[in-house]
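J.: Below: sequence and its predicted model.
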Amino acid sequence: MDQAAVRRACADGLRWTLLHAALWALFAGGRGWTLGIPTVALAVALSLWLGLRPPTMRAAALPAFLGFFLKHMWLGAWDVARRALQPRCPLQAAWHEVPLGDSSPRQRLLLSAMVGLLPGTLASRIDGDCLRMHVLDERLPWRATVHELEDHLQRLLGGAGR
């Protein structure tokens, strides 16, 4: 292994460590580091062993992405609360296929995971260039929201776009 490869592996290891530690801190509420440190170390080791490169983010796109995502998380919470308080709230559930833009498999996987956090949507699988998903009420503007999320992810992580 030449010196450049060693430097890249060390830089990747550091970035994976920061990413996995941040995820642990976020999901564990900053606690449980007795379990978190070995878990982060195993996740970093696995990432490096698989030869995965850590994702790169464009910092300039982060505020817009966070604003969009937090807004829609709040709208989703509001929708759930409204439906809980008004059980007769009409639903028009349906399955749909959403065509995806030119994005990497990693971005598509992240999109499918994040779609479930948007109001009334849940992704089930990716078939070729389509995301198969279930929506609680197909009368809501869910399709535009999914495409907007995809655009934000492509700006944040880099990609060709739709």
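T.: On my side now, so go ahead.

J.: contacts, neighbours, all on C-alpha from now
T.: OK.

J.: What segments of the protein are strands?
T.: Using DSSP state E, the strands of the chain run over 94-99, 121-127, 130-135.

J.: what's the spacing between L122 and Q154?
T.: 20 Å (CA to CA, to the nearest Å).

J.: Walking through this structure, point out its helices one by one.
T.: Using DSSP state H, the helices of the chain run over residues 3-27, 33-49, 62-85, 105-115, 142-157.

J.: Give me the angle between the second one and helix 3-27.
T.: Translated: helix 33-49. Between helix 33-49 and helix 3-27, the angle comes out at 140 degrees (axes from the mean of the first three to the mean of the last three CA atoms, to 10 degrees).

J.: between the helices of the chain, which one is nearest to L131?
T.: Each of those was scored for nearness to L131 using CA to CA, and the closest is helix 105-115 (7.3 Å).

J.: Next up, a structure to set beside the first:
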Amino acid sequence: MNYPDTFRRIFVINATKIFSMLFALVKPMLSQVDTPKIKIYGNDKNEWTSAILEEIDADQVPSFYGGTLTDPDGNSKCSTIYNMGGEVPSSYYLSNNGPVAKDYMETMVIIAGAGGKKKMKYKVDVPFSVLRWEFMTEGGDIRFRVYTKNAKGSTKSRKGCQ
């Protein structure tokens, strides 16, 4: 199968020596196609600035990183244009209470031991209907498979649902 590239180039700037050593350990496990796309630079601003500007137009790079772009208020890091992270709001925290069904969900609790199975049948009367499901588990993996049966009674496994 052919999948498109997931990235064009990754720049790691101001990398510590420890990061560089760890990357050297991980590098052999990366795809030979992706490895040349990852560029790691230490604290030499001239080196990484020129590398970035070879790939990206200066008017698209914040001036803090060697380009010419600034916020309307003159901020050289362009924090109103690029979100550089920060503190995660507590509303995004996950609880330790396990999965919770959303209000719109019809829920069904199924308890199955390791390797257990549960078969469910649904009759779909409207052609081209879309069936959707969402699984939640407190631990372990879930596998599922969808079979369809036509009016003649023949059954087939649906691709992408295994």
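T.: That came through fine. Here the structure is a predicted model, which is why all the values come from computation and not from measurement.

J.: Could I get the TM-score for this pair?
T.: Superposed pair, TM-score by TM-score structural alignment, normalised by the length of structure 1: 0.22. Supporting alignment: 57 aligned residues with a CA RMSD of 4.6 Å.

J.: Which residue is the nearest non-sequential neighbour of I38 of structure 2?
T.: Counting by CA to CA, 6 or more residues apart in numbering, I10 is the residue found nearest to I38 of structure 2 once chain neighbours are left out, at 4.8 Å.

J.: Give me the neighbour count for that neighbour.
T.: 14 (other CA atoms under 10 Å).

J.: Tell me if I'm right that it and K39 touch.
T.: Yes - between I10 of structure 2 and K39 there is a contact under CA atoms under 8 Å: 6.0 Å.

J.: ok, back up a step: with respect to burial, which of the helices of structure 1 scores highest?
T.: Comparing the helices of structure 1 by mean neighbour count (mean count of other CA atoms under 10 Å), helix 142-157 ranks first with a mean of 19.

J.: so that one versus helix 105-115, what angle?
T.: Angle of helix 142-157 of structure 1 versus helix 105-115, following the same axes, to 10 degrees, is 130 degrees.

J.: list the helices and strands helix 142-157 of structure 1 packs on?
T.: Here helix 142-157 of structure 1 touches helix 62-85, helix 105-115, going by 3 or more CA pairs under 8 Å, 6 or more residues apart in numbering; DSSP states H and E.

J.: re the thing from before, could I get the strands of structure 1 as CSV with distance to T39 of structure 1?
T.: As requested, the strands of structure 1 are exported to CSV (distance: least, CA to CA, whole Å):
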stretch, distance to T39 of structure 1
strand 94-99, 35
strand 121-127, 28
strand 130-135, 31
